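Engineer: compute the structure for the input listed below.
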Amino acid sequence: MSLPWTILVTGGAGFIGSHTCVELLDYGYEVVVVDNHANSSPEALARVQKVAGRPLAAVYTIDVRDRAALTEVFERHPVDAVIHFAAHKAVGESVELPIDYYDNNVGGTTALLAVMNAHGVHRLVFSSSCSLYGNAERIPITEQSPAAPTNPYASTKWMCEQVLTDVCRHRPDLQAFSLRYFNPVGAHPSALLGEDPLGIPSNVMPYLAQVAIGRREKISVFGDDWPTHDGTGVRDYIHVMDVAEGHRIALEHLDEVRGVRALNLATGVGTSVLELVAAFRRASGRPIPYEITARRPGDVARLIADPGEIERAWGWRATRTLDQMCGDVWRFQLDNPVGYQA
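Structural biologist: Sure, this is the predicted structure:
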């Protein structure tokens, strides 16, 4: 099928969702967004349209678990494919609220699949996570590494992938990619879009930015006794615009896949928490006070990907550097000192 496809983006006002909406609009897609704004701002979608210079086809404030409301969306729009971001995503919170995480993440996915099936929509890009690999025995992590989730959030992502696998056995027309992200960070280079979580940030990069701008006193480093080169956790950070680009390219390759295929979305470069703090200090020119605290339940020492499979499959790789990631976040924070609330 030739462009323009109509793409339904669930969670489209969120961090990754909003940047992906810009990418899709830039490439001529028609974009319909559903989001319940549990951890996002409607302002993000206004900015998406400003950055892209094009309107979204429609925006609906609904929860994807609401099958009746979701059905109305599919009946109003000829959806060609779905990108499914909508989910709770905080590791620590998932340990405290496991029922909420299973209900929202798994329940939202099954509801979406049911409505897609009822309307003959069989193309899906699913937002998964590197956290499902857990304490991987071998680094870098390939797509063949076994799943070993260590917290409820990771378990919900793994369970959703299992649901997709089972559905594909019974629906041979379903074509799906499950993109396993390795720590998306950064912001749109326009400084109009970035990560603006409601309440206290659960991810390290927006917390760093809020410390640098003076909204928070210091950052907590969860453990300095991990088996890594400096004792702090090591992660594979990837720029959100590379993530957005990856989703757009996944859409272009959906008709080549049968069933569901999991792919790592990452750079293959590991950065420790202390190295990230130093990089953000360079980008901002501000002091970044931090304190070492106890390990966070459900965390692991290292998560670094082997991104080779996606490059072999699509001829594509992430290209933006850690300095670009930090610089773009800092520009967004400077221009939006209290986020989208201003």
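
Engineer: going forward, measure contacts and count neighbours with C-alpha atoms only.
Structural biologist: Noted.

Engineer: quick check: buried residues in the top helix by length along the chain?
Structural biologist: Counting by DSSP state H, the longest helix found in the chain is helix 152-170. Burial within helix 152-170, assessed by neighbour count using 16 or more other Cα atoms under 10 Å, is assigned to 152-161, 164-165, 167-168.

Engineer: would you map the helices across the stretch 101-250 of the chain?
Structural biologist: Here the stretch 101-250 of the chain has its helices, by DSSP state H, counting those that start in this stretch, at 107-118, 152-170, 204-213, 240-253.

Engineer: now the second one, please; I'll put the structures next to each other:
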Amino acid sequence: MKPNHNENDTMTSAILVTGGAGYAGSHTVAALLERPDTDVDIVVVDNLSNAYRPEGQKKPEPLRIIEEMTEKTIHFYDIDIRDAAGLCRIFENHNIDCVIHFAALKAVAESVEKPLEYYQANITGTCTLFEVMRKYGVHKLVYSSSCTVYGEPERLPLDEGHPTGAGLTSPYGRSKYFCEEIMKDLCRSDPKWMVISLRYFNPVGAHPSGKIGEDPNGIPNNLMPYISQVAVGRLKELVVFGADYPTVDGTGVRDYIHVVDLAEGHVKAVKLFKQKGFSGFHAVNLGTGTGYSVLQLLSAFEKASGRKIPHRVAGRRAGDIAANVADPALAQRLLGWRAARGLADMCADTWRWQRTHPNGYRGE
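Structural biologist: Purely as a prediction, here's the structure:
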């Protein structure tokens, strides 16, 4: 039960965003604060494992920029979600109404090399968060899941009725699947839990202002930031992993979704909690329903940037599959959401961010 705190009775309700200084998290924070009807505090927790904070600055750079853009305040805490005592302090200080849970390690190939790190961060961290939520009587959760829970597709496009958990190709995918199973058990054990697990396909792009975007630490594990860093001269060439898949040109096919569309999906999910009678576990795909190969994405980015992207082909990468494409129909029915931005927008917005931030948030 939520501890008795008289001061909480009059405190503004808050949304806790874990991993909110990262790529998807920061764009979702921006989407929440850009809405004129947002009347809640935004509280962000991030351990900065994949986010940048300049020395001497209190908040990570993307959050500082979002505050500047929206003229609104973000409450930030530099803690790891495995720190139960640290999370408890946040729940004591803020009237948390619901949680959007992004915080996780997220690279498929890296998870094959570092399975323990992925299980620790993604499963242990998530369980710790849930324990603290339960302690403080907070049962509303939007979870950052992944299409990797479907494993090797039995059919395309992938709908939410497709089996999960079988044929998973990476510890990353298994960690997301295990967390979904934990959430299902929570919802079965207590009807107060309301969980929306958003199964992302492949988020790309950047805020149309060009002020915030994807800035991974080290060499990017994902395709779009790798392409954009080659285009801006930060990396020498793109390595295409695998050109012998049974696809249109032999390279892997993915359903790419603009990160702003993805962020708006989270805003829609939070609104669903206000619907009378809503409860239990709900898995929802966030994708466009259209797949593009690596070479097709490369060609579209060359067109958007006006630059030739040098590339070479290497062998397949561990944990990758040939193709995955979403059936996004449930998102439209349940959330009233559909992707509004196409591949050209994704590439143009990525390039706007990268060419104005060749070294990401670190400047020169």
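
Engineer: what's the TM-score for these two chains?
Structural biologist: The TM-score (TM-score structural alignment, normalised by the length of structure 1) is 0.97; 338 aligned residues with a Cα RMSD of 0.9 Å.

Engineer: re the thing from before, over in structure 2, find the residue span the longest helix of structure 1 aligns onto.
Structural biologist: Aligned using TM-score structural alignment, helix 152-170 of structure 1 spans residues 171-189 in structure 2.

Engineer: the matching stretch vs structure 1, average offset?
Structural biologist: Following the fit onto structure 1, the mean deviation recorded for stretch 171-189 of structure 2 is 0.5 Å by mean Cα distance after the TM-score superposition for structure 1.

Engineer: ok so, going back, compute the inter-axis angle for the longest helix of structure 1 and helix 107-118.
Structural biologist: Taking axes from the mean of the first three to the mean of the last three Cα atoms, to 10 degrees, helix 152-170 of structure 1 and helix 107-118 form an angle of 20 degrees between their directions.

Engineer: who are the packing partners of helix 152-170 of structure 1?
Structural biologist: helix 91-96, helix 98-101, strand 123-129, strand 259-265 (3 or more Cα pairs under 8 Å, 6 or more residues apart in numbering; DSSP states H and E).

Engineer: so which of those comes closest to Y207 of structure 1?
Structural biologist: helix 91-96 (14.7 Å; Cα to Cα).

Engineer: G250 of structure 2 maps to what in structure 1?
Structural biologist: Under TM-score structural alignment, G250 of structure 2 pairs with G231 in structure 1.

Engineer: for its match, which residues are in contact?
Structural biologist: Each residue near G231 of structure 1 by Cα atoms under 8 Å, 6 or more residues apart in numbering is listed here: 223-225.

Engineer: list buried residues within those.
Structural biologist: Looks like the contacts of G231 of structure 1 have 223-224 buried, using 16+ other Cα under 10 Å.

Engineer: could the contacts of G231 of structure 1 be laid out in a markdown table, adding distance to V260 of structure 1?
Structural biologist: As requested, these are exported to a markdown table (distance: Cα to Cα, whole Å):
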| residue | distance to V260 of structure 1 |
| --- | --- |
| G223 | 36 |
| D224 | 38 |
| D225 | 38 |
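
Engineer: next step: the contacts of G231 of structure 1 restricted to strands.
Structural biologist: When the contacts of G231 of structure 1 are checked against strands (DSSP state E), there are no matches.

Engineer: let me know the closest of the contacts of G231 of structure 1 to P55 of structure 1.
Structural biologist: G223 (44.9 Å).

Engineer: distance of that closest one from D306 of structure 1?
Structural biologist: 25 Å (Cα to Cα, to the nearest Å).

Engineer: and the residue lying closest to A87 of structure 1 once chain neighbours are set aside, how many residues sit next to it?
Structural biologist: Sequence neighbours aside, N105 is the residue nearest to A87 of structure 1 in space, at 5.0 Å (criterion: Cα to Cα, 6 or more residues apart in numbering). The local packing of N105 of structure 1 (other Cα atoms under 10 Å) involves 24 other residues.

Engineer: what sits against the aligned partner of N105 of structure 1 in structure 2?
Structural biologist: Applying TM-score structural alignment, one finds that N105 of structure 1 aligns to N122 in structure 2. The contact partners of N122 of structure 2, by Cα under 8 Å, 6+ apart, come to 103-105, 175-176, 179.

Engineer: in structure 1, which spans are strands?
Structural biologist: 6-10, 30-34, 58-60, 81-84, 123-129, 175-181, 184-185, 219-222, 234-235, 238-239, 259-265, 271-272, 290-293, 302-303.

Engineer: those into a markdown table, with extra columns for distance to T110 of structure 1 and mean neighbour count?
Structural biologist: Shown next, in a markdown table, are these (distance: least, Cα to Cα, whole Å; neighbours: other Cα atoms under 10 Å):
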| stretch | distance to T110 of structure 1 | mean neighbour count |
| --- | --- | --- |
| strand 6-10 | 13 | 24 |
| strand 30-34 | 16 | 23 |
| strand 58-60 | 19 | 15 |
| strand 81-84 | 11 | 24 |
| strand 123-129 | 12 | 24 |
| strand 175-181 | 14 | 24 |
| strand 184-185 | 25 | 24 |
| strand 219-222 | 34 | 18 |
| strand 234-235 | 30 | 23 |
| strand 238-239 | 28 | 26 |
| strand 259-265 | 15 | 23 |
| strand 271-272 | 35 | 20 |
| strand 290-293 | 38 | 13 |
| strand 302-303 | 28 | 26 |
